[in-house]
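Undergrad: Below are the sequence and a predicted model; questions follow.
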Amino acid sequence: MRPIHLFHFLLTALVCSGCGSGREESMDGEAIPVRTVPVRMQPIVRPIRTSGTLHASAEIRLSFKIGGIVERIVVREGERVRSGQILARLKPDEIGAQARQARIAFDKAQRDHERALRLFSDSVVTREQLQNAESGLDLAKSQLDIAEFNLRHAQIAAPSDGRVLKRLAEEGELVGAGHPVLLFGSHAESWRVRAGVADRDVVRIFPGDSAAVRFDAHPGTVFPARILEIPGAADPAGGLFETGLSLAPSEKTLYSGFAAAVEIFPAQSETMRIIPFEALVSVRGMEGQVFRVNPEGLAVPVPVQIAFFTDDAAVIARGLEGVASVVTEGAAYLSPRTKVRVVEDE
């Protein structure tokens, strides 16, 4: 069964409700002929409809290890880049000066250590003075390594092939160590959709369940997906479980941030009650009403909660417990306790 838009059913219900303007409401008159159909019990995979946002599977906030003034950002938003390509760099003035200062201090420590060795061999200095010189050399070497490391990391390189999703800083801006400068999306992995699922539905889904994703940018195209991960707690802001779905590879052009319409198909089915469209005599939202016939031959209204619609039927969530059959033909002419006569199929 394929779900359809509620609009088509509401149009049918509106027409049927107009047919009821000439209802016969007297119990004392002639019984109205009606037909009934059994309420079908059938295993149903009830889809979960929600919305989400597309993003790259590996989104990385790239930053400088040290603070400084951004000298150049050489890429634009949306630009594709290669692994190792330089994306941005800091002004090297201060960092270079620190590296030169560390080099000078290291050279001096080396000379001091060499002199201390000579003097120690001539018994001019003590072993403690020699050890102090050795410690000074080790400290200077460590400071030089740090300065040269910082100098090498005064630029940002692409960690893999991918796309620059967003620039988070601009040239000439002072940024601190670890402050994000670029949002990078890797092409090494597939696209992901993060969709909010309500608590009543999250208990019905499991990793590996299939889904269909649609984007306004590609009308009419369905992107197959599967549930990748289900969070252990709801998002405090919205109260929904931000479920991750993995999209199947596609040749379509996609961008991080696309709004997605998501339809999830749980692997586990539910046994639900199904009735034809024409059995519903009124619908308001996802609530409706049907008629059953009691043992005295009178029409009894039954309010129902509709789960969803298929091509030719309504799947009922609640209301038909204990009801074996409902009125179809003639339902539009009935009122509560109208006398009816059930016509059997020939």
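TA: Happy to help now that I have it.
Undergrad: going forward, measure contacts between C-alpha atoms and count neighbours the same way
TA: Noted.
Undergrad: Determine the number of other residues adjacent to Ile86.
TA: 16 (other C-alpha atoms under 10 Å).
Undergrad: same question but for Arg204, I mixed them up
TA: Neighbour count of Arg204, defined by other C-alpha under 10 Å: 16.
Undergrad: And the one 5 residues further on, by the same measure?
TA: Asp209 has 17 neighbours, counted by other C-alpha under 10 Å.
Undergrad: Quick check, it in contact with Arg226.
TA: Yes. Using C-alpha atoms under 8 Å, Asp209 is in contact with Arg226, at 5.5 Å.
Undergrad: Which other helices and strands does the lengthiest strand in the chain contact?
TA: Using DSSP state E, we find that the single longest strand of the chain is strand 299-309. Judged by 3 or more C-alpha pairs under 8 Å, 6 or more residues apart in numbering; DSSP states H and E, strand 299-309 is in contact with strand 287-293, strand 313-318.
Undergrad: Columns mean neighbour count on top of those, output as CSV?
TA: Rendered in CSV, the data for the helices and strands packed on strand 299-309 read as follows (neighbours: other C-alpha atoms under 10 Å):
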stretch, mean neighbour count
strand 287-293, 21
strand 313-318, 19
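Undergrad: Out of these, which is closest to Phe277?
TA: Each of the helices and strands packed on strand 299-309 has some distance to Phe277 by C-alpha to C-alpha; the shortest is strand 313-318, at 5.1 Å.
Undergrad: okay, the angle between that closest one and strand 287-293?
TA: 90 degrees (axes from the mean of the first three to the mean of the last three C-alpha atoms, to 10 degrees).
Undergrad: quick one: contacts of strand 313-318?
TA: Contacts to strand 313-318, defined as C-alpha atoms under 8 Å, 6 or more residues apart in numbering, come from residues 272-277, 304-309.
Undergrad: Put this next to the previous one:
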Amino acid sequence: MKKIITYSIGFFLLFSILVSCGKKAAEKKSLADEDVIAVKLAEVVQGNSNEVIKASGLIASLQEARLSFKTGGIIAKIYVKEGQNVSKGQLLASLNLTEINAQVQQASESVQKAERDLRRVTNLYKDSVATLEQVQNLTTALSVAKQTFEIANYNQGFSKIYATSTGVIVKKLMNEGELAGPGTPVFFMNATSANDWVLKVGVADKDWTRLHLGDKATIQLDAFADTPFTATVSNLSQGADQSSGLYQAELKLNTQGKKIATGLFGNAIITPNAIHQNTFVPIDAVIEGNGNDAFVYTVENGKAHKVAIKILSINSDKVFIQPPSIPITQVITGGSAYLVEGSKVKIIQ
């Protein structure tokens, strides 16, 4: 009997202790929920922004040329090698002219025949033997024959390839004895003047809208790690590249007397001349960034309120943002890492 009474008393004491601990835990949790977090505020500012644009690309010549024959034929002679410097107007290659010369001769004889036919029919027309229609038809035939002769002569003149500018043969794509089709590239050449080099870079659409011709840039080429180059924006494409989705910009390079070649890799920092009025907040206020999406906290009625923002760009300790749908004038900086939606806050200086 005593054992039963002892067990009952022990169970009652244990139950009382657990209930008491539960009340204390609930009271502690309740107190924690009511904790006030000290925070600092910063103003949302409207300011000027000319954020630089960073891009990379490859060096190219302004006068790149893929040289080819106007007509097809067997390549009879190639007069230059890869890497060779050439002068404007220099003969680079020629076709075997046997077939082309025959076409010119054939066209010439067609003209002579048409002229004879027209003279004969004209005389007959004067004697009222031939009709006016016959004279007109032969006149047309003579005109067509002359045009055919002009085409043959033109093609004969373009059966040789000449350098379009002073430059270098970057690539020789065909050899003597090969059959070259009309318009098939035989040489890839670049102009090599100091004013002919550009860095071609791709920029996003939001950066493309900020760029204008003449904007200044600084370029660092991997081949000349210790030499920064100056450049200006010389051309902006009017359509995006289908494969990358980027817009191409050409930066005309000041070579500073350095030996430049096609394909050199470079990084560019472009400074747009246009200055935009943008909203910015301190970088300490921005939390939970994911790409261009992020959040800031504001204070409403003594509590933290979470606001979604769109990031436009980041400059040192400033974050330029798209104005949120709900206007805000202040954001929380110090203490924002400890906040959740609805946290009680105390503003400190």
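TA: Here it is on my side, so go on. Given the structure is predicted, the values throughout are model-derived calculations rather than measurements.
Undergrad: Send over the TM-score of the superposed chains.
TA: Comparing the chains after superposition, counting by TM-score structural alignment, normalised by the length of the first structure, produces a TM-score of 0.66; 287 aligned residues with a C-alpha RMSD of 3.9 Å.
Undergrad: And the furthest pair within the contacts of strand 313-318 of the first structure?
TA: Between any two of these, the greatest separation by C-alpha to C-alpha is 15.5 Å, found for Met272 and Phe277.
Undergrad: ok, which stretches of the stretch 151-300 of the second structure are helices?
TA: Defined through DSSP state H, counting those that start in this stretch, the helices belonging to the stretch 151-300 of the second structure, from first to last, are 205-208.
Undergrad: ok so, going back, for the helices and strands packed on strand 299-309 of the first structure, could you give me CSV that also reports distance to Arg152 of the first structure?
TA: Formatted as CSV, these follow (distance: least, C-alpha to C-alpha, whole Å):
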stretch, distance to Arg152 of the first structure
strand 287-293, 66
strand 313-318, 64
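Undergrad: Which one, of the ones you listed, ends up nearest to Thr243 of the first structure?
TA: strand 313-318 (24.5 Å).
Undergrad: Give the next helix or strand downstream of the closest one.
TA: Sequence-wise, the next helix or strand downstream of strand 313-318 of the first structure (DSSP states H and E) is strand 325-327.
Undergrad: Tell me how far the counterpart of Glu43 of the second structure in the first structure lies from Val327 of the first structure.
TA: Taking TM-score structural alignment as the criterion, the aligned counterpart of Glu43 of the second structure in the first structure is Pro38. Computed with C-alpha to C-alpha, to the nearest Å, the distance linking Pro38 of the first structure and Val327 of the first structure is 9 Å.
Undergrad: Between these two, which has more neighbouring residues?
TA: With other C-alpha under 10 Å as the criterion, Pro38 of the first structure and Val327 differ in neighbour count, and Val327 comes out ahead with 26 against 14.
Undergrad: Now check the second structure for the residue matching that one.
TA: Mapped onto the second structure by TM-score structural alignment, Val327 of the first structure lines up with Ile332.
Undergrad: who are the neighbours in contact with the spatially most central residue of the first structure?
TA: Centrality entry for the first structure: nearest residue to the mean C-alpha point is Arg194, 0.9 Å, by C-alpha atoms, centre = their mean. Applying C-alpha under 8 Å, 6+ apart, we find Arg194 of the first structure in contact with 52-55, 242-245.
Undergrad: next one: Leu54 of the first structure
TA: 191-194, 255-260 are the contacts of Leu54 of the first structure under C-alpha under 8 Å, 6+ apart.
Undergrad: ok, these vs His8 of the first structure, which is closest?
TA: Using C-alpha to C-alpha, Ala260 comes nearest to His8 of the first structure of those, at 23.5 Å.
Undergrad: Go ahead and confirm that closest one touches Ala212.
TA: No. Proximity of Ala260 of the first structure to Ala212 does not meet the contact threshold set by C-alpha under 8 Å, at 9.9 Å.
Undergrad: rewinding a little: of the contacts of strand 313-318 of the first structure, buried ones?
TA: Among these, those classed as buried by neighbour count (16 or more other C-alpha atoms under 10 Å) are 272-277, 304-309.
Undergrad: before we move on, the earlier item: which of the contacts of Arg194 of the first structure ranks first by neighbour count?
TA: Of all the contacts of Arg194 of the first structure, Leu245 has the most neighbours under the rule other C-alpha under 10 Å, reaching 30 neighbours.
Undergrad: Distance check, that residue against Arg127 of the first structure.
TA: Taking C-alpha to C-alpha, one finds Leu245 of the first structure at 67 Å from Arg127 of the first structure.
Undergrad: shared neighbours, Asp209 and Arg226 of the first structure?
TA: Shared contacts of Asp209 of the first structure and Arg226, counting by C-alpha under 8 Å, 6+ apart, come down to nothing at all.
Undergrad: what's the offset of the host helix or strand of Phe12 of the second structure from the middle of its chain?
TA: Counting by DSSP H and E, the secondary-structure element that holds Phe12 of the second structure is helix 2-33. Between the mean C-alpha point of helix 2-33 of the second structure and the mean C-alpha point of its chain there is a distance of 71 Å (C-alpha atoms, centre = their mean, to the nearest Å).
Undergrad: about what we covered before: how about the match of Val327 of the first structure: what's its closest non-neighbour residue?
TA: In space, not counting the residues next to it along the chain, Ile332 of the second structure is nearest to Leu41; the distance is 4.6 Å by C-alpha to C-alpha, 6 or more residues apart in numbering.
Undergrad: So the one you found sits against Ile347, correct?
TA: Yes. Under the criterion of C-alpha under 8 Å, Leu41 of the second structure is in contact with Ile347, at a separation of 7.1 Å.
Undergrad: Compare those two (neighbour count), which wins?
TA: A direct count of neighbours by other C-alpha under 10 Å for Leu41 of the second structure and Ile347 places Leu41 higher, at 20 against 15.
Undergrad: Against Phe280 of the second structure, how distant is Asn123 of the second structure?
TA: Look at Asn123 of the second structure and Phe280 of the second structure: by C-alpha to C-alpha, they are 92 Å apart.
Undergrad: returning to what we had before: please name the residues that touch the nearest residue to the residue nearest to the centre of the first structure once chain neighbours are set aside.
TA: Computed as C-alpha to C-alpha, 6+ apart, the closest residue to Arg194 of the first structure that is not its neighbour in sequence is Gly244, at 4.7 Å. For Gly244 of the first structure, the residues meeting the contact criterion (C-alpha under 8 Å, 6+ apart) are 192-195, 227-230.
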